[in-house]
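[1] Mind folding the following:
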Amino acid sequence: MGNTAVVVGGGIGGLAAAIGLRRIGWEVTVVERASVLDDAGAGISLAANGLRALDELGVGEAVRKASRGQYSGGTRTPEGGWLVRMDGALLEKAVGTPIMGIPRSTLHRLLRGCLPAETLLIGSAAGSVQQIDHGTVRVSCGDTILDADLVVAADGIGSKVRSLLFPDRPGPVYSGSTVLRAVTEHAVELRTDFELSWGRGAEFGHIAFQDGRAEWHAVLNLPAGTRFADPLAALRRRFHTWHDPIPALLEATRLPAVLHHDVNELRTPLPSYRVGRIVLLGDAAHAMTPHLGQGACQALEDAVTLAAALATEPTVESALARYDAERRPRSQAVARAARQAGRMGQQLTHPLAVALRNTAMRLTPSRAATRMILRHHTWVPPQLTRSS
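    Here you go, the predicted model:
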């Protein structure tokens, strides 16, 4: 089996894939189109499955040290009433860890720190990816040509590689929701580690960080492409009657820090995650809505599963077939569950439907709610062993 790979995309999934491949003895080049790695982004929650994947990649301890456990919080109404409380201690007892909150920029830096600088080819966009013979794939990056035994496409929801492999398949579509998010400029007094609040066609939530700052996000049902001249002013108007600490989170935020993206998803599942020696990973393979907080965790699962298959299977082709067989059913099931969670949660607008949902949530015992979470968190990674 050959042992050279090109990873297209230097996000969480691409960096994790590169780390996993290097741990099993492969030579890796990560091609990232951004010319400056400014670590943009807000915050991220990592569940037990994602943390276990990071453990197998050798970076789990460092990530935990930089994270804050989500022991308290839950889901509320705009008036502040609790729909369901989160029991982080119960979750930790069940799966060994609470959900952890970390700035996305910190996670990026920790992952990148596991790779030699020469592994990263920054400011180089993959112009074409071609299987030139049975065992070689060629990536063209301007004047730079990279030949490898494997190409891992981790180039995100708008994946160019995916469109080359599956030109007739539908691409990403708008979910009906748009999200604004930011990290506060300074520490904010918070009573909980994590919260979501659901109104009619709107959600506001926060993740508390270790240093006292917090990430907040606002999800709104709006036409695709909607933008605001002053997003903070628009959010203050939209959420001015909602409970504390929402006003304080907005007041602690500088306007340049606010990110605004439409929530798109790969609604039509792909028939395969690989073609020849080219394999899709993360959002390029299964971009999902954020309503379960599983997007990054699924990409981390992908990375470890791919490396384990390549370390133990006799050929690249058999390893990629195994990866596809293991990852496609699970990741596509999680994507469906995330879509359904959004439809029954933030996206609901009819007053009767909202009232029925709220009543059902209030009547659901905490342990039953925890069991619902566990069905996505209990994944156990394969062990990474160096290939011979």
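
[2] For the rest of this, base every contact and every neighbour count on C-alpha atoms.
    OK.

[3] The longest strand seen in the chain: how far from the chain's middle?
    When the chain is parsed with DSSP state E, its longest strand is strand 173-183. On the basis of Cα atoms, centre = their mean, to the nearest Å, strand 173-183 sits 14 Å off its chain's mean C-alpha point.

[4] which other helices and strands contact it?
    Judged by 3 or more Cα pairs under 8 Å, 6 or more residues apart in numbering; DSSP states H and E, the packing partners of strand 173-183 are strand 214-221, strand 259-265.

[5] Can you check what angle separates it from strand 214-221?
    Here strand 173-183 points in a direction 150 degrees away from that of strand 214-221 (axes from the mean of the first three to the mean of the last three Cα atoms, to 10 degrees).

[6] What angle do strand 214-221 and whatever helix or strand comes next after strand 173-183 make with each other?
    Using DSSP states H and E, the next helix or strand after strand 173-183 towards the C-terminus is strand 194-198. Taking the same axes, to 10 degrees, strand 194-198 and strand 214-221 form an angle of 20 degrees between their directions.

[7] about what we covered before: right, so of the helices and strands packed on strand 173-183, which gets closest to residue 11?
    strand 259-265 (16.7 Å; Cα to Cα).

[8] Report the buried residues of the closest one.
    259, 260, 262, 263, 264, 265 (16 or more other Cα atoms under 10 Å).

[9] Also stretch 73-90?
    Per 16+ other Cα under 10 Å, stretch 73-90 contains these buried residues: 73-78, 82-90.

[10] and what of stretch 139-148?
    Those would be 139, 140, 141, 146, 147, 148, for stretch 139-148 by 16+ other Cα under 10 Å.

[11] so which of the residues you listed comes closest to residue 185?
    The closest of the buried residues of stretch 139-148, once distances to residue 185 are taken by Cα to Cα, is residue 141, at 37.5 Å.

[12] ok, the closest one - contacts?
    Going by Cα atoms under 8 Å, 6 or more residues apart in numbering, residue 141 touches 124, 125, 126, 127, 128.

[13] Let's see that with 7 Å instead.
    124, 125, 126, 127 (Cα atoms under 7 Å, 6 or more residues apart in numbering).

[14] nearest spatial neighbour of residue 308, skipping sequence neighbours?
    residue 384 (5.2 Å; Cα to Cα, 6 or more residues apart in numbering).

[15] sec struct for that neighbour, please.
    coil (DSSP: H, G, I helix; E, B strand; the rest coil).

[16] how many other residues sit next to it?
    Other residues within reach of residue 384, judged by other Cα atoms under 10 Å, total 21.

[17] Let's compare: structure for the following, please.
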Amino acid sequence: MKQSYFLIPYLNFVALILGPVNFAIGASVPKFDVAVIGSGPAGLAASIGIRRAMGDISLAVFERSSELREVGGQVGLTSPAFNALKALDPSGTLETNVIKGGQQRKTFRMLDMNDSVVTENAVDPDSKQVVIAWFQLQKVLKSFLSQNTCLASKEEKGDDFLYLGKELESLEEKDDCVHLKFRCGYECFAKIVIGADGNLSQVRSILFEDEVFPEYAGSCIWRMFLRGSYDQIELGESNVWTGDGKVLAIQKMGTEGDMRLYVSGQCGWPKDELHVLDRKRYIGVEDGGETGGTQSNQDRLERFLKSFEGFPSKVLDFAKEHYDSASILEHPIYFRPVNRPWGVGRVTLIGDAAHMIPPNMAMGTPLAFEDSVSLAHALRLHGLNPEALREYEKERQPRVNKIAYAAIKASGLYYQEKDESANPFKMNDKDLFSYIMSYSQDDVPSSLS
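    Predicted coordinates:
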């Protein structure tokens, strides 16, 4: 990462263009204690942990999108995620809010391509298996942070920590801070920077120029929330069809008057046909740019239907009838190889930006929550400095690398080689399953204690 100073602009026309908040005449560029890049669940969870551990510090969350929209798919949360949420907020309020924002899974049913039931299990409510829309999880975390924030200016309230429409352009470290520049012209300083900007992390691409783009995992996923009456399953039931190296899943979610059927499908996809798919980003507005969506829902639907020919027609027919009620997200599955660095100097990464793995173990969001707990502990112990960031990385990488290696290997075996022993819903490795599910962390100590 480059090391340099920059000149603060004082000219009136520059202040007019960049805005009075950023560059009023005679005012210095804003300086925050912590800058978080990305307002998804990873960035917001990290902010919650940092706020609890460090107290009255100035914290800013920067988001490339101009508004928070109902984008993304469904997130499945089990004990690792809830153990981390409890560590971030020992009062249990955050955990309760997430459960209320989602849907407690009541029944899990696995079927084959002929629609025959392979296994069917009632889910113990105490096990806390919850499914929640990505955007709803974002909303719950943002609301919690808004209500529990303590900003540098006592007059600031609510969502003033969130800076929308700020797409990162560059990072430059000098002495005891990092200089951040955004494409809109906004600039600021921060003592430390947390990159939580997802699978195409701009922070990572700046830190490590040879890792601009992650590696292709060999499969594609379609995700959609369909509005309409689907009476084949009850609220809280999950049906998953597997076979031929493919997975088709549905889940009824919502409340009376706002019921939706979540549908997702994942299967192998030829690498030389990647240009056919709609987008590269996992989450984002359909901006028509290099990484955004450029095609219609119907285009995506047709690829989805063709890929899942031979699976139960009742699901595919429902998608055909109601596809115009949803935004269909289509993208390749990527991963980052294990044992890659996560940070340099006063910058570190969390979540997908640090260790993106295929979704076959449903551990992407839980690992990001665990990252947030570990990062908060490190900052509390060492302060806002590089030592804390390196300690966080050192503590987290062994667990993440072990899970990531297994997820990457199994994903390739199932979706590419169609090896049924690697079926993600059979979880044949009991020792690994126990390792994943039994993990817990100490509560993040409150700065008020």
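
[18] ok, back up a step: how about a markdown table for the buried residues of stretch 139-148 of structure 1, with distance to residue 359 of structure 1 and secondary structure added?
    Below are the buried residues of stretch 139-148 of structure 1 laid out as a markdown table (distance: Cα to Cα, whole Å; DSSP: H, G, I helix; E, B strand; the rest coil):
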| residue | distance to residue 359 of structure 1 | secondary structure |
| --- | --- | --- |
| 139 | 54 | strand |
| 140 | 56 | strand |
| 141 | 55 | strand |
| 146 | 57 | strand |
| 147 | 58 | strand |
| 148 | 56 | strand |
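
[19] Could you work out the most separated pair of those?
    141 and 148 (13.5 Å).

[20] a markdown table for the buried residues of stretch 139-148 of structure 1, including distance to residue 112 of structure 1?
    Putting those into a markdown table (distance: Cα to Cα, whole Å) gives the following:
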| residue | distance to residue 112 of structure 1 |
| --- | --- |
| 139 | 22 |
| 140 | 23 |
| 141 | 21 |
| 146 | 21 |
| 147 | 23 |
| 148 | 21 |
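
[21] Narrow the contacts of residue 141 of structure 1 to those in helices?
    With DSSP state H as the criterion, helices contain none of these.

[22] buried set for stretch 105-118 of structure 1?
    Buried residues in stretch 105-118 of structure 1 (16+ other Cα under 10 Å): 105, 106, 107, 108, 110, 111, 112, 114, 115.

[23] Map residue 340 of structure 1 across to structure 2 for me.
    Taking TM-score structural alignment, the alignment pairs residue 340 of structure 1 with residue 409 from structure 2.

[24] How many neighbouring residues does its match have?
    Neighbours of residue 409 of structure 2 under the rule other Cα under 10 Å: 13.

[25] how near is the counterpart of residue 100 of structure 1 in structure 2 to residue 355 of structure 2?
    Under the alignment (TM-score structural alignment), residue 100 of structure 1 pairs with residue 130 of structure 2. Going from residue 130 of structure 2 to residue 355 of structure 2 by Cα to Cα, to the nearest Å gives 23 Å.

[26] ok, these two, which is more surrounded?
    residue 355 (26 against 23).

[27] Just give the closest residue to that one, not the sequence neighbours.
    Nearest to residue 355 of structure 2 is residue 336, by Cα to Cα, 6+ apart, at 5.9 Å.

[28] residue boundaries of the helices in structure 2?
    Using DSSP H, helices in structure 2 cover 12-18, 20-23, 41-54, 79-88, 93-101, 134-148, 202-207, 297-307, 313-322, 352-355, 364-382, 386-411, 430-437.

[29] with structure 1 superposed, average distance for the last one?
    Read that as helix 430-437 of structure 2. Taken over the aligned residues, the distance from helix 430-437 of structure 2 to structure 1 averages 4.0 Å (mean Cα distance after the TM-score superposition for structure 1).

[30] before we move on, the earlier item: of the helices of structure 2, which approaches residue 448 of structure 2 most closely?
    Of all these, helix 41-54 comes closest under Cα to Cα, at 8.4 Å.

[31] between that closest one and helix 93-101, what angle do the directions make?
    Using the same axes, to 10 degrees: helix 41-54 of structure 2 against helix 93-101 is 160 degrees.

[32] got the contact list for residue 301 of structure 1?
    With Cα under 7 Å, 6+ apart, residue 301 of structure 1 has these contacts: 50, 53.

[33] which position in structure 2 aligns with it?
    Going residue by residue (TM-score structural alignment), residue 301 of structure 1 aligns to residue 370.

[34] I'd like the distance between that match and residue 441 of structure 2.
    8 Å.

[35] if I look at these two, which residues touch both of them?
    With Cα under 7 Å, 6+ apart, residue 370 of structure 2 and residue 441 have common neighbours residue 84.

[36] Looking at structure 1, name the residue matched to residue 329 of structure 2.
    By TM-score structural alignment, residue 329 of structure 2 lines up with residue 259.

[37] correct me, but its match touches residue 181?
    Yes: using Cα atoms under 7 Å, residue 259 of structure 1 is in contact with residue 181, at 5.3 Å.

[38] From the centre of structure 1, give me the residue that's furthest out.
    residue 133 (33.6 Å; Cα atoms, centre = their mean).

[39] List the contacts of that one.
    Counting by Cα under 7 Å, 6+ apart, residue 133 of structure 1 has no contacts.

[40] what does residue 32 of structure 1 give?
    Counting by Cα under 7 Å, 6+ apart, residue 32 of structure 1 makes contact with 8, 9, 10, 121, 122, 123, 124, 125.

[41] What residue in structure 2 is paired with the third one?
    So the one you mean is residue 10 of structure 1. Aligned against structure 2 by TM-score structural alignment, residue 10 of structure 1 finds its counterpart in residue 39.

[42] ok, now which ones touch its match?
    Counting by Cα under 7 Å, 6+ apart, residue 39 of structure 2 has contacts 61, 62, 63.

[43] And residue 87 of structure 1, by the same measure?
    Residues near residue 87 of structure 1 by Cα under 7 Å, 6+ apart: 71, 72.

[44] hmm, back to that, out of the buried residues of stretch 139-148 of structure 1, who's nearest residue 54 of structure 1?
    Of the buried residues of stretch 139-148 of structure 1, the one sitting nearest to residue 54 of structure 1 (Cα to Cα) turns out to be residue 148, at 25.5 Å.

[45] Structure 2: which residue goes with the closest one?
    In structure 2, residue 148 of structure 1 lands on residue 190 (TM-score structural alignment).
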